[in-house]
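[1] 3D model of this:
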Amino acid sequence: MTDDDKTKRDFRDRDRVAGDEEYEVGYLASKFGLTIPEVRKLIKEHGNDREVLERKAKVLGAR
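    Now for the predicted structure:
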């Protein structure tokens, strides 16, 4: 596992969710009212594209 260096401020990976980073998974879970396992399942099913994940999480969280 590699550490996500938060001191590096470029935006190359801002459109991707690092599924192995707890803070990113936790952020999506809290933002959309989901559980950590639900977010991990979304990442597994739809990949790590942030736009796609947020769209799917919004639908799932609205249920």
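[2] can we go C-alpha only for contacts and neighbour counts from here?
    OK.
[3] who's in contact with Ala29?
    Residues near Ala29 by C-alpha atoms under 8 Å, 6 or more residues apart in numbering: 35-36, 38-39.
[4] can you select the buried ones among these for me in ChimeraX?
    Buried residues within the contacts of Ala29, by 16 or more other C-alpha atoms under 10 Å, are selected in ChimeraX with:
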select :36,38,39
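[5] please give me the structure for this one as well, since I'd like to look at both together:
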Amino acid sequence: MADDKTTRVNSDRDRISIEEKYELRQWSKGLGISVSREELVAAVRAVGNSADKVRQHLKEKNSSTAHR
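    From the prediction side, this is the model:
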């Protein structure tokens, strides 16, 4: 998401900025899965800032944790 919250470009909506607190709040709720800010930051550091990659990483992580 861009710093200008009134103008959003599609590519900005596909990226997660862990430097912006408001983005962490929005993405923590907006990924469609329950995730803490700390888990979100760790996922971005693990797979990059692509929202799709982060979402997939977190789903896989939650799935593997559930099977233990």
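[6] let me see the TM-score of these two.
    Scored against TM-score structural alignment, normalised by the length of structure 1, the superposed chains reach a TM-score of 0.70; 61 aligned residues with a C-alpha RMSD of 2.1 Å.
[7] wait, which of the contacts of Ala29 of structure 1 is closest to Leu60 of structure 1?
    Nearest to Leu60 of structure 1, judged by C-alpha to C-alpha, of these is Glu38 at 8.8 Å.
[8] what's the nearest residue to that closest one if we skip its chain neighbours?
    Ala29 (7.8 Å; C-alpha to C-alpha, 6 or more residues apart in numbering).
[9] can you tell me the helix or strand for the one you found?
    helix 22-32 (DSSP states H and E).
[10] and that helix, how far out from the chain middle?
    6 Å (C-alpha atoms, centre = their mean, to the nearest Å).
[11] and for stretch 6-22 of structure 2?
    How far stretch 6-22 of structure 2 lies from its chain's middle: 10 Å, per C-alpha atoms, centre = their mean.
[12] how far out from the middle of the chain is stretch 13-31 of structure 2?
    Distance, stretch centre to chain centre, for stretch 13-31 of structure 2: 6 Å (C-alpha atoms, centre = their mean).
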